[in-house]
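>>> turn this into a model:
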Amino acid sequence: MRLPPLHGLSGQIFLWFWSMLLLILAVVISLPSLDPRNTIPLPPKERLSMQQHVRTLLQGARPDRAFDLQQALQAAGLMQVGSIYVRDQEGQVQASTPPDKFVMRFMLEVDQPDNPMMGRDHNDAVTGPFLLEHNGHSYQVYFGLNVDNPYLFLVIQILDHPVLILLVAMLISTPLCLLLAMRLTRPIQQLQQSVSQIAAGELETRIPNLERRDEIGQLADNVSHMVETLKLMIQKQKQLLSDISHELRSPLTRIQLAQALIRRKQGDSHELARIESEIGRLDKLIGDLLDLSRAQQRVEAPIYYPLAELLEPILDDALFEAHQSGKRLIVPPLPNLSLRIWPELLARALENPLRNALKYAESLIEVEWHSTAQHWTMSIRDDGAGVPSEQLALLFQPFYRVDDARNSQTGGTGLGLAIAAEAVHRHGGHITATHNAPHGLLITITLPLT
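So this is what the prediction gives:
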């Protein structure tokens, strides 16, 4: 079986798991050694201090009698210890205070005067034994000390209860697990956010450089490469569309010239009229394709341009066409705003949906616009047959035409709204199509003011 690479996700999780497990085991195993009730060697400094107390006791004892702790204490005066325990060779104990079980156990376990130890229990500590020789007898002296340590009781409680040890292990592992989860999910969230923007059509979105060698880093690199490949394909498609449009111009011009020569020789006929009509449609299609290509590939810098100057000729032509077709066009006063735009490109974006509304409306077209601190919005309403709901989102695709009221018999190429959408997107805005109550279509164009 092939082992996963250590820099991969599976290898990282494997190492992280075992590192955390070993850390917890090390803590759990080392906890008993941290038990303050364990006996430890007495430091040399403390040993000298305790031996000084032994000499003080010896000085207070009467040399002609057996050692008496109470008499020695009275003669020695106040000593800086909590309790004193003296055990003779027969095991008899003299004490300044009654010894408890911990002290008795300590005296039984630790009985080597050449190696005095110290033990602790809660707030009490015992040290010893220290050799005291008096009147031909040997005694072992132990000293009880008061140790005020608020954390000592907590440590003892943890060591005496396995459940608390388990809780300590969980407290240690929880932040480590959270750290691992954050290390795995944070780059995935960053990548997911970028991929969502790309899925929404924002191909200029930059894939974050995660600087990782694992599968997540490889995924980010592959997504970045995929986006670059997709952008290149789209660019080639646009360039191909532009090249085809330009190449079609030359044979179309020759066909128009040949058609004119035939008409001059033979006169008008139904067939020549049909040819002329088809040539006109083909010429319009090529013109729209060139406009779409220019909208997609425009590279010159935009300029600040007054909206009133842009809209006035468009609205004058629209009012004339509406009057000729017996329809009513309602327009508000021209806006007093200037936008950073490509004037020719935006003019097509505003003119195409307005001409569509004039073409498909029954009797009324309404144009409205308003502005906020960040956007300028223009809406175009008509009272025509409208578009089915499932086809609204498809109106801005190239060559798309609705089958019934808006079909190819009207002479449209299916590129007008696609050109408008491309132009609006180039300006950083968006265009939408919705239903107009009670019937008809509403086109809304929103452009940023900055």
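>>> when you work out contacts or count neighbours from here on, use the C-alpha atoms and nothing else.
Noted.
>>> where do the helices sit along the stretch 201-350 of the chain?
215-266, 270-297, 307-324, 343-360 (DSSP state H, counting those that start in this stretch).
>>> for the third one, buried residues please.
Translated: helix 307-324. Neighbour-count burial for helix 307-324, counted by 16 or more other C-alpha atoms under 10 Å, picks out 307, 310-311, 314-315, 318-319, 321-322.
>>> deepest-packed of the helices of the stretch 201-350 of the chain, please.
Burial of those is given as mean neighbour count (mean count of other C-alpha atoms under 10 Å); helix 343-360 ranks first at a mean of 20.
>>> packing partners for that helix?
Contact analysis of helix 343-360 by 3 or more C-alpha pairs under 8 Å, 6 or more residues apart in numbering; DSSP states H and E lists helix 307-324, strand 375-382, helix 416-426 as its packing neighbours.
>>> list the contacts of the closest residue to residue 217 other than its chain neighbours.
Nearest non-adjacent residue to residue 217, counting by C-alpha to C-alpha, 6 or more residues apart in numbering: residue 210, 6.0 Å away. Applying C-alpha atoms under 8 Å, 6 or more residues apart in numbering to residue 210 gives the contacts 187, 217, 220.
>>> nearest to residue 166 among those residues?
residue 187 (32.2 Å; C-alpha to C-alpha).
>>> can I assume the closest one sits in a helix?
Yes: according to DSSP: H, G, I helix; E, B strand; the rest coil, residue 187 belongs to a helix.
>>> state the distance from it to residue 204.
19 Å (C-alpha to C-alpha, to the nearest Å).
>>> the more surrounded of these two?
Set residue 187 next to residue 204 and count neighbours by other C-alpha atoms under 10 Å: residue 187 wins out with 19 against 11.
>>> I'd guessed that one sits against residue 218; true?
No: applying C-alpha atoms under 8 Å, one finds residue 187 not in contact with residue 218, separated by 11.8 Å.
>>> to compare against the first, here's another:
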Amino acid sequence: MGPFTIPNSRYNLYITKKLEPRSPLYYKIISTPFQILFITMLVSTPMLLWFSWLITKPARKLQRAAETVLKGEFKEDPNLELGPKEFVKTGITFNQMVHSINQMISSNQRLLSDISHELRSPLTRLKMANALAKRKTGNSSELQRIEVESERLENMINDLLHLSKLKLESHQNKGVVDLFELYGDILNDAKYESKNMNKLLTFNQMPKVLLKVNIPLIQSALENVIRNAIKYANKNINILFLKKETSLI
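Sure, this is the predicted structure:
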């Protein structure tokens, strides 16, 4: 401030304030707005990425759980019930849905098993009545036919019980196994059996893939198909295993 006149003097008075020297970088930054924008983005981007990762983490957990269910593994995930309040509610609902599906599958399979068991009682009485009829009247073509059909029905019930037991655990008891380890012994046994029946069974080299399946169930399914093929084929049975993207044919 100033100047102020000093009485009886030829000098003037000025009052100043000492300023701290500014860094050249400071002047350079404020003189270039683009640099300010760049520095702001440089500082804020990592924080924004961290916040976005933190916010989407529960959504990723929910996605992984949904993909697991899509593969046929109906397992509840306790981690879905941790995190933000909104996602916790969604996770609880998702686990309740998986639990309900498990109960529904188990109930259906138990019902099938119970029906199969109930069919055994009248079948047993039918076989006993047939045996008594043979004792009284002797064997006949009609009674022989009843016996054959009873045996077939009993075999069907046994197969149904076995299938029901496998399906009851099919969505829970799954293991990771190599394709050749899964089917190799079955194919070699079938090849030997077909040779004894003067038939030729061949199969190509299996692709190297890992499968997550219910091992007894999938082995039983292939074995039934191969045995039917051996039984009804004329001479040659050719089995091909092909891998197309995510599918195995």
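>>> how close does the residue nearest to residue 217 of the first structure get to residue 196 of the first structure?
For residue 210 of the first structure, the distance to residue 196 of the first structure - C-alpha to C-alpha - is 17 Å.
>>> residue 19 of the first structure now?
As defined by C-alpha to C-alpha, residue 19 of the first structure lies at a distance of 36 Å from residue 196 of the first structure.
>>> just give me the match in the first structure for residue 105 of the second structure.
Using TM-score structural alignment as the criterion, residue 105 of the second structure maps onto residue 234 of the first structure.
>>> and its match, how close does it get to residue 197 of the first structure?
Applying C-alpha to C-alpha to residue 234 of the first structure and residue 197 of the first structure gives a distance of 17 Å.
>>> same thing with residue 60 of the first structure?
91 Å.
>>> who has more neighbours out of the two?
Between residue 60 of the first structure and residue 197, counting by other C-alpha under 10 Å, residue 60 is the more crowded of the two (19 against 14).
>>> what does the more buried one align to in the second structure?
Match for residue 60 of the first structure (TM-score structural alignment): no aligned residue.
>>> then residue 157 of the first structure?
Per TM-score structural alignment, residue 157 of the first structure is aligned with residue 31.
>>> pull the number of nearby residues for that match.
11.
>>> one more: the one 3 residues further on?
Using other C-alpha under 10 Å as the criterion, residue 34 of the second structure is surrounded by 11 other residues.
>>> can I take it that it is in a helix?
Yes: remark: residue 34 of the second structure belongs to a helix, assigned using three-state DSSP.
>>> distance of it from residue 25 of the second structure?
Distance from residue 34 of the second structure to residue 25 of the second structure, by C-alpha to C-alpha: 14 Å.
>>> out of the helices and strands packed on helix 343-360 of the first structure, which gets nearest to residue 268 of the first structure?
Taking those one by one with C-alpha to C-alpha, helix 307-324 is closest: 27.9 Å.
>>> residue ranges for the strands of the stretch 1-150 of the first structure, please.
Using DSSP state E, counting those that start in this stretch, the strands assigned to the stretch 1-150 of the first structure run over residues 40-41, 83-87, 93-95, 117-121, 124-134, 137-146.
>>> export those strands to TSV and append columns for distance to residue 70 of the first structure.
What follows is these, written out as TSV (distance: least, C-alpha to C-alpha, whole Å):
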stretch	distance to residue 70 of the first structure
strand 40-41	28
strand 83-87	10
strand 93-95	8
strand 117-121	24
strand 124-134	15
strand 137-146	14
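>>> identify whichever of these lies nearest to residue 377 of the first structure.
Of the strands of the stretch 1-150 of the first structure, nearest to residue 377 of the first structure by C-alpha to C-alpha is strand 117-121, at 80.5 Å.
>>> helices or strands next to the closest one in the packing?
strand 40-41, strand 124-134.
>>> wait, which of the ones you listed is closest to residue 50 of the first structure?
Of all those, strand 124-134 sits nearest to residue 50 of the first structure, with 7.8 Å by C-alpha to C-alpha.
>>> let me see the contact set for the residue nearest the centre of the second structure.
Of all residues in the second structure, the one closest to the mean position by C-alpha atoms, centre = their mean is residue 71, 2.5 Å from it. By C-alpha under 8 Å, 6+ apart, the contact set of residue 71 of the second structure is empty.
>>> quick one: what's aligned to it in the first structure?
By TM-score structural alignment, residue 71 of the second structure lines up with residue 200.
>>> can you give me the end-to-end span of stretch 321-340 of the first structure?
29 Å.
>>> residue 109 of the second structure against residue 162, yeah?
No: contact between residue 109 of the second structure and residue 162 fails when scored by C-alpha under 8 Å: they sit 11.0 Å apart.
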